[in-house]
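>>> Below is the sequence, then the predicted model.
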Amino acid sequence: MAIRPAEQLIHKAAWLYYAHGLRQDQVASQLKISRASVAMYLRKARETGIVNISTSTQLFTDDVLARKLEDALKLDAVWIAPENGHVADPSTDIAVLAASVFLELVKKGDRIGVAWGRTVYTIADIMSYADLQDVTVVQLCGNLGAPYSYRPDQCTMEIARRLNAKGLNFYAPLVLTTEELARGLRAEPVIREQLSGIGDCDLALYSVGTVDADSHVVKCGALTAEEMAALRKAGAAGVIAGQIIDAEGKALDCSYNRRVISAALSSLRKIEKRLMVVQEDSKFEPLIAAITGGLCTHLVVGAHMARRLLDHAGPAAEKAS
């Protein structure tokens, strides 16, 4: 059967981008189409199976820096996306690597907890399709009213769709207006059962958020920039599944956390494999807090972040040895 003209453009765009290594703007120029069209064609190429993105994760796990980080931070596994000066957005390489790592960690029959954010949704969007019908993907925290593609329910269902798995959404808001309302909602049988089952997950996928004006919880309206600044002065260091953590990776004692509908950090720590993916260098301090609090067992980062982590852990690692 002949390829239709529209499909031919998808094939050509994918061939130029993946086989010849052209940038998206170069592909657009050669095919005389817009860069937005190139991005759309590349996505269709992945979704329809024309292109199946995969990486040799062994290539990265053999990296000496990764081994040193595992020892220094006492993590089960670390994967490092190498620096590539030809890539305009190095975070894409981290997401591609993380998608491959995630698929390798998933086993048949697994129960997977998924948080939210741009990083998680990017991984879901770039992930190859797999047929894992006996896998369940569970939302780790309540939902947002904001119209973002990286809402908790969107992240959960997109990953479930990619795995051909069952998706289990949290039908509750992320943050309530009062602590009393939050206590009452947590006591509802359906919500209580879902929260209590988080610790039974086999794998968790999340990132860690910042505690500044660019934080997702600020952008989605859960907190104002002024409220976040006050929490930072009170010891806030990062955001995990919508919750504020301090420098020790513990839940910050604050009204916001008492109004949040999310898996308890103690439940997250019970999950055997806790895969954290960090794309931005601005998340260094939040990542340190998450690792300190035992919220990460498996880590995917870029080379620059990996070196910063090793430099930070160096004195402590030498002292321990």
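Looks like it came in fine.
>>> can we go C-alpha only for contacts and neighbour counts from here?
OK.
>>> Can you give me the neighbour number for residue 314?
16 (other CA atoms under 10 Å).
>>> can you count the residues close to the closest residue in space to it that isn't next to it in sequence?
Excluding the flanking residues, the one nearest residue 314 by CA to CA, 6 or more residues apart in numbering is residue 72, at 7.2 Å. Residue 72 has 21 neighbours, counted by other CA under 10 Å.
>>> let's bring in a second one:
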Amino acid sequence: MSRIDPEPTLQDEAARAGWLYYVGGLTQDQIAAELGVSRQRAQRLVSRAMAEGLIHVRLEHKIGACLQLEAELARRYGLGQCRVAPGLGAGADPARAIAGPAAALLEHYLARAEPQVIALGTGRALRAMVEELTAQDCERHHVVSLIGNIAPDGSASFYDVIMRIADKLHAPHYPMPVPVISDTPAERALFHSLRPVQAVVALVQRADVIFVGVGQMGDDAPLLLDKFVTTGQLRDMQGVGAAGEIAGWVFDATGRYIDCDANDRVGGVRIDAGREAPVIGVAAGATKVRAIRAALTGRLINGLVTDEPTARALLA
């Protein structure tokens, strides 16, 4: 009795078309013939495979201009690690440009034979980085969150990356089981008095490498858009010089953490300036330039993955 193949879904077709194009090296005419569709449909299927993240492409060749920008950024800001990706053009999401280089840098640490403690912040750029990771078994390593994973309404934070990366790496993982920002300083202190939270904090403190996003503090601040602070609270922080935030901790243009109500209630671990272990910022985009420059100036981060337009702005 012969087995009847299931009817292919649209995603099945897109994945097959993407595979034939990027891995098989077939032309769109050849893909159309292979799949029995028109050339126009073959083209749409290949585009869909990329748009839905079914195919991941990394640029292995180092563009000379990007190499020069890496060297200049490293020299100016004393960076131990720096990666600059080509820009994707006006209107494109910068997180897409830097996801591959950031994933490759993280895989550099994952390839180490000795066990690593890898701490992670959160945000769109880190989520894109994790999506680009190659799935592998990394049971010898530990991944830990340095930011709370509970949103204001009690749900899991949407851009939390610990569960996603643990699924990719099959590694022991440690979420920070506290709100991103507690309602009161007393509530935060209560959470941090709990033994499981103290254990996670201790693990972060001895991390071998830390990857963080860098948030801007303009009217499009992630803290505001994700409803961790109100418009009034954002205005108050802007009034005392807020320039950026890392893991919810807000700092000024010199990279110093500001004295504000929100910083008294942040649930995660603060990255202290001048940390010796690598602290790699993964961030790009015109709206983030001020925040990234402040983090670099204050030595909150000592490594950077960004794109070409952002790098030029940081050096301007």
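That came through fine. Because the structure is predicted, anything quoted here is derived from the model rather than measured.
>>> Once they're superposed, what TM-score comes out?
After superposition, the two chains reach a TM-score (TM-score structural alignment, normalised by the length of the second structure) of 0.81; 297 aligned residues with a CA RMSD of 3.3 Å.
>>> And the residue nearest to residue 314 of the first structure, how far from residue 193 of the first structure?
37 Å (CA to CA, to the nearest Å).
>>> go on, residue 164 of the first structure?
On the measure of CA to CA, residue 164 of the first structure and residue 193 of the first structure end up 24 Å apart.
>>> more neighbours, the two?
Between residue 164 of the first structure and residue 193, counted using other CA under 10 Å, the more crowded position is residue 164 (18 against 12).
>>> Leaving out sequence neighbours, find the closest residue to the aligned residue in the second structure for that one.
Aligning on TM-score structural alignment places residue 164 of the first structure opposite residue 170 in the second structure. For residue 170 of the second structure, ignoring the flanking residues on the chain, the nearest one in space by CA to CA, 6+ apart is residue 137 at 5.4 Å.
>>> That neighbour maps to what in the first structure?
Per TM-score structural alignment, residue 137 of the second structure is aligned with residue 131.
>>> Next, count neighbours for its match.
Neighbours of residue 131 of the first structure (other CA under 10 Å): 12.
>>> Over to residue 319 of the first structure?
Around residue 319 of the first structure there are 8 residues (other CA under 10 Å).
>>> Name the single longest helix found in the first structure.
helix 303-320 (DSSP state H).
>>> Tell me if residue 149 of the second structure really is in a helix.
No: assigned with DSSP: H, G, I helix; E, B strand; the rest coil, residue 149 of the second structure falls outside any helix and is strand.
>>> Helices along the second structure, start to end?
Using DSSP H, helices in the second structure cover 10-18, 28-35, 39-51, 64-77, 94-110, 124-132, 162-169, 185-192, 195-205, 222-225, 231-239, 289-297, 308-315.
>>> What are the buried residues along the first one?
Yep, that's helix 10-18 of the second structure we're talking about. 13-18 (16 or more other CA atoms under 10 Å).
>>> Name the nearest of those relative to residue 190 of the second structure.
residue 15 (48.6 Å; CA to CA).
>>> just to revisit the earlier point, so the match of residue 137 of the second structure makes contact with residue 161?
No: contact status for residue 131 of the first structure versus residue 161: not in contact, 9.5 Å apart, counting by CA atoms under 8 Å.
>>> Kindly provide the distance from residue 83 of the first structure to residue 60 of the first structure.
From residue 83 of the first structure to residue 60 of the first structure the distance is 12 Å (CA to CA).
>>> So between those two, which is more surrounded?
Neighbours were counted for residue 83 of the first structure and for residue 60 using other CA under 10 Å; residue 60 has more, 19 against 14.
>>> wait, what's in contact with the more buried one?
66, 79-81 (CA atoms under 8 Å, 6 or more residues apart in numbering).
>>> Would you format those as CSV with neighbour count included?
Formatted as CSV, those follow (neighbours: other CA atoms under 10 Å):
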residue, neighbour count
66, 23
79, 29
80, 26
81, 27
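>>> Select from those every entry located in strands.
Of those, the ones assigned to strands by DSSP state E are 79-81.
>>> which residue in the second structure lines up with residue 247 of the first structure?
Using TM-score structural alignment, residue 247 of the first structure sits opposite residue 253 in the second structure.
>>> so how far is residue 244 of the second structure from the residue nearest to its match when sequence neighbours are not counted?
In space, and not counting its chain neighbours, residue 253 of the second structure is closest to residue 294: 4.7 Å by CA to CA, 6+ apart. According to CA to CA, residue 294 of the second structure and residue 244 of the second structure sit 7 Å apart.
>>> More neighbours: which of these two?
Legend: neighbour count by other CA under 10 Å for residue 294 of the second structure and residue 244, higher for residue 244 (29 against 24).
>>> Would you mind measuring from whatever residue of the first structure lines up with the more buried one to residue 144 of the first structure?
Taking TM-score structural alignment, residue 244 of the second structure has residue 238 as its aligned residue in the first structure. Taking CA to CA as the measure, residue 238 of the first structure falls 19 Å from residue 144 of the first structure.
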